[in-house]
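Asker: model the structure of this input:
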Amino acid sequence: MALLDRVPGDLNLYIGGIFTLRRREALQQANITHVLSVLRIPLDQNLFSPFKHMVVEVDDVEDENLLEHFPATNKFIQDGLNGGGGVLVHCAMGKSRSATCLIAYLMQKHNITAAQALSHIRQARSICEPNDGFMKQLELYGQMQMPEQVEETPAYQRWVYQREVELSRACGQAPEAEKIRFEDEHTNGEASKFELRCRKCRRPLATSQYIIQHAASTNTNQSDSEKSAVSPPKNCAHYFVDPLTWMRPELEQGKLDGRLECPKCHTNVGKYAWQGMQCSCSEWVVPGISLSKGRIDEVRSRTSTEIRRPPRSIPPLSPSPAFSRQNL
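Answerer: As a prediction, the model looks like this:
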């Protein structure tokens, strides 16, 4: 009789497809007590007796939000292991959705990267391959340091906002007013390196932590935190920024694009385009919310010490300490 696909290591953890549930003798020998189903199809409840069962109803598509379920699936897996039994995680084919949830668990359990966890799981089931959307969610999960409450994390909230913008863009519409995220309403009091002021009336319009860096303004010799608080290069005619509260009257009108006026002197200081905007350096930024360098002055902060917030763009994964099978 074929054995179940067991993840290498000391954990009594298994992965498979839906037909694995019909191998009752193998499940019994593995002492399976908990079954996590990650799929959206009608399930025969007789298959799950007498197991403790959890279902996450998601499709295997790149735009499905599986990230929001990681804290719950991690807890379910850990509860099963704490009870002394085995845990089976399955989807339809045992390839993408189930592998994604197992990777998230191993990342949190052992503080490893998504790539390391996937490589480890493939020792048990070589066909495991989360779709590209799920892999990006796992990478974001790692950058967020695998929090217990994903939905309260600013990085997750920005990611959800970006998804809403992309969906609206695909439909040729502006995002709904209540779904626009004005970043300065979520600030935690961090200091800035400089501020941008209207050249005509000197009214402050933005500070460095709300500037979005794009590819042309990336210096490979700088750290990620340094990239988040520097000016765009000289060949860029714009500062691309997050939506800010003073822009609310304009951005909530539901228009795809338009002009931005200084709220004090009503000078035209920039423009926006939810579908994206091409900078003078040829890079596209989506959504494009820009302040024109010709209408703005950059005023450096007088403080010598700066606390910077993370960059808007998602940085690549930093290398994690190597791990061996003995760690798992």
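Asker: C-alpha only now, for contacts and for neighbours.
Answerer: Will do.
Asker: now for the helix or strand hosting P249, which elements pack on it?
Answerer: Using DSSP states H and E, P249 falls within helix 248-251. Counting contacts by 3 or more Cα pairs under 8 Å, 6 or more residues apart in numbering; DSSP states H and E, helix 248-251 is packed against no other helix or strand.
Asker: check which element follows it along the chain.
Answerer: Counting by DSSP H and E, what follows helix 248-251 is strand 257-261.
Asker: report all helices and strands that that following strand contacts.
Answerer: strand 268-273.
Asker: what's the angle from the strand it packs on to strand 257-261?
Answerer: 160 degrees (axes from the mean of the first three to the mean of the last three Cα atoms, to 10 degrees).
Asker: remind me what the helix or strand that strand 268-273 is followed by packs against, helices and strands.
Answerer: Counting by DSSP H and E, the next helix or strand C-terminal to strand 268-273 is strand 277-278. If you count contacts as 3+ Cα pairs under 8 Å, 6+ apart, strand 277-278 packs onto strand 284-285, strand 288-292.
Asker: possible to save the ones you listed as TSV with distance to L43 and mean neighbour count?
Answerer: Listed next are the helices and strands packed on strand 277-278 as TSV, based on distance: least, Cα to Cα, whole Å; neighbours: other Cα atoms under 10 Å:
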stretch	distance to L43	mean neighbour count
strand 284-285	43	18
strand 288-292	45	24
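Asker: out of those strands, which is closest to R40?
Answerer: Closest approach to R40 among those is made by strand 284-285 (34.8 Å; Cα to Cα).
Asker: outside of that closest one, which residues touch it?
Answerer: H214, F240, G276, M277, Q278, C279 (Cα atoms under 8 Å, 6 or more residues apart in numbering).
Asker: quick one: the helices and strands packed on strand 277-278 as CSV, columns for distance to L3 too.
Answerer: Putting the helices and strands packed on strand 277-278 into CSV (distance: least, Cα to Cα, whole Å) gives the following:
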stretch, distance to L3
strand 284-285, 50
strand 288-292, 54
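Asker: which of those sits closest to L36?
Answerer: Nearest to L36, of the helices and strands packed on strand 277-278 and by Cα to Cα, is strand 284-285 at 39.4 Å.
Asker: run this one through as well so I can compare:
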Amino acid sequence: MTSLRDIVNKIDDHLYFGNYRSATDEQTLNKHSINRVLTLMSGGIPEYKRYPNIEYFTVEVNDDINEDLLTHLEITRQVIAEGHRKGQNVLVHCAAGISRSGAAVTAFIMHKYRKTFDEAIEMIVLRRPLAGPNRGFKVQLRLYEQLDYTLDANNPKLRQYLLDRFVVSNRFDSYYDRLKYIESLSTPQYGQQYLCRQCNQLVFHDIHVIQNSSIVDNNDTNNNTTKCSDLYIEPQIWMKKLICHQYYMLDSDSQSSPTCPLKCLHCQQTIGSYKQHFSTFECNCDLHRGLSCLQFKIDLQSLSK
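Answerer: A predicted model of the protein is given here:
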């Protein structure tokens, strides 16, 4: 007997929503004339369970509240949209057909119809009652709505998301990888250059300066905004080797967070500081209040423009 979980549900024109079992069942695929399968799970569908008349695409994500799905939503949208343009019926699935695929389908409907998260998920649940992104994915989908369904590297909210998702937990390699991908989707407006005063090496740009995105969005930097003299930046690609070396050399038994010098990679001039274990600096000014990613403090006196 076929369970509710194994049923494939039509969500929109050429768009179907199911689970792993339905995505590997030839009878089910033929019944719905599926020509393209989008899998959201680690490993994807193995070759021996694939059929020659179907195109397969895999986005490797786990069903975990801490998993990054947001930065994958553009590729999932493109896979579905391309299938539509070709007149293909697209089946989107994960393991159970609930959370990961539910989030991807929701994001597609949000983008296509300019719907809010609440409107899109309501539409989808009417067609597939099992649909239910986990709470971490729901937060990301609401952010996707705030980003106007676009992954634009110039948006400070998106850059803040990457910092919170990866850098706070010291997953620098993942951060660099996802930031590079996001920046490939748009044309970053880097702004003013900041150079090492001693050797003239590029250190960072305006776009890398960390500030409270709500204040930046509202242009609320008037006289009523409390500011400090400190400047914090996102991790730079030139820091990669230094960060890895320092991270593995840290004394894991140390309970303190002494400040370590951040040096120019080219001339070794001290240009700022960071804390041991990459713990965050605390600042209560309006530009930095509530931010958990103030890990790299810059000494402006050591720089030139």
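Asker: re earlier: could I get the buried residue list for the helix holding P249 of the first structure?
Answerer: L251 (16 or more other Cα atoms under 10 Å).
Asker: go on, stretch 120-131 of the first structure?
Answerer: Going by 16+ other Cα under 10 Å, stretch 120-131 of the first structure has these buried residues: H120, I121, R122, A124, R125, C128, E129, P130, N131.
Asker: let me see the contact set for the aligned partner of L40 of the second structure in the first structure.
Answerer: Alignment note (TM-score structural alignment): L40 of the second structure maps to V38 of the first structure. Residues counted as contacts of V38 of the first structure (Cα under 8 Å, 6+ apart) are V55, V56, E57, V58, V89, H90, C91, A92, R97, S98.
Asker: can we see that at 6 Å?
Answerer: Each residue near V38 of the first structure by Cα atoms under 6 Å, 6 or more residues apart in numbering is listed here: V55, V56, C91, S98.
Asker: which one of those is nearest to A155 of the first structure?
Answerer: V56 (22.7 Å).
Asker: can you find the partner of the closest one in the second structure?
Answerer: By TM-score structural alignment, V56 of the first structure lines up with V59.
Asker: thinking again about what came up before, I'd like to know which of the contacts of strand 284-285 of the first structure are buried.
Answerer: By 16+ other Cα under 10 Å, these give H214, F240, G276, M277, C279 as buried.
Asker: in stretch 179-193 of the second structure, which residues are buried?
Answerer: L179, I182.
Asker: end-to-end on that stretch?
Answerer: 19 Å (Cα to Cα, to the nearest Å).
Asker: next: stretch 249-261 of the first structure.
Answerer: 10 Å.
Asker: and stretch 89-99 of the first structure, by the same measure?
Answerer: This stretch, stretch 89-99 of the first structure, spans 8 Å end to end (Cα to Cα).
Asker: equivalent range in the second structure for it?
Answerer: Going by TM-score structural alignment, stretch 89-99 of the first structure lines up with residues 92-102 of the second structure.
Asker: distance-wise, check the match of L40 of the second structure relative to F76 of the first structure.
Answerer: Applying Cα to Cα to V38 of the first structure and F76 of the first structure gives a distance of 12 Å.
Asker: cool, M1 of the first structure as well?
Answerer: 29 Å.
Asker: Q108 of the first structure now?
Answerer: With Cα to Cα as the criterion, Q108 of the first structure and F76 of the first structure are 13 Å apart.
Asker: repeat for I121 of the first structure
Answerer: Distance from I121 of the first structure to F76 of the first structure, by Cα to Cα: 18 Å.
Asker: swap in F240 of the first structure?
Answerer: 42 Å.
Asker: can you check S292 of the first structure too?
Answerer: 51 Å.
Asker: for E261 of the first structure, same thing?
Answerer: 51 Å.
Asker: coming back round to it: quick one: which of M1 and F76 of the first structure has more around it?
Answerer: A direct count of neighbours by other Cα atoms under 10 Å for M1 of the first structure and F76 places F76 higher, at 20 against 6.
Asker: that's a helix at that one, yeah?
Answerer: Yes - applying DSSP: H, G, I helix; E, B strand; the rest coil, one finds F76 of the first structure inside a helix.
Asker: in the second structure, what sits opposite it in the alignment?
Answerer: Using TM-score structural alignment, F76 of the first structure pairs with V79 in the second structure.
Asker: residue nearest the middle of the second structure, spatially speaking?
Answerer: T71 (3.6 Å; Cα atoms, centre = their mean).
Asker: which positions within the helix or strand I215 of the second structure falls within qualify as buried?
Answerer: Under the criterion of DSSP H and E, I215 of the second structure resides in helix 213-217. Of all the residues in helix 213-217 of the second structure, those buried under the rule 16+ other Cα under 10 Å are S213.
Asker: what about S280 of the first structure, how many neighbours?
Answerer: 11.
Asker: typo on my end, it should be H90 of the first structure
Answerer: Quick note: H90 of the first structure (other Cα under 10 Å) scores 28 neighbours.
Asker: in contact with it, which residues?
Answerer: Shown in contact with H90 of the first structure (Cα under 6 Å, 6+ apart): I15, G16, G17, S37, S98.
Asker: what is the aligned counterpart of the third one in the second structure?
Answerer: Taking TM-score structural alignment, G17 of the first structure has N19 as its aligned residue in the second structure.
Asker: contact partners for its match?
Answerer: H93, C94, A95, A96, G97.
Asker: quick one, what contacts the third one?
Answerer: So the one you mean is A95 of the second structure. N19, Y20 are the contacts of A95 of the second structure under Cα under 6 Å, 6+ apart.
Asker: let's see it at 8 Å
Answerer: Residues in contact with A95 of the second structure, defined by Cα under 8 Å, 6+ apart, are N19, Y20, R21, L40, M41.
Asker: tell me the SS of it?
Answerer: Of the three states, A95 of the second structure takes coil under three-state DSSP.
Asker: state the distance from it to L163 of the second structure.
Answerer: 29 Å.
Asker: and what of the last one?
Answerer: In this structure, G97 of the second structure and L163 of the second structure are separated by 30 Å, where distance is defined by Cα to Cα.
Asker: more neighbours: those two, which one.
Answerer: Shown here are G97 of the second structure and L163; by other Cα under 10 Å, G97 has more neighbours (27 against 24).
Asker: good, wrapping up.
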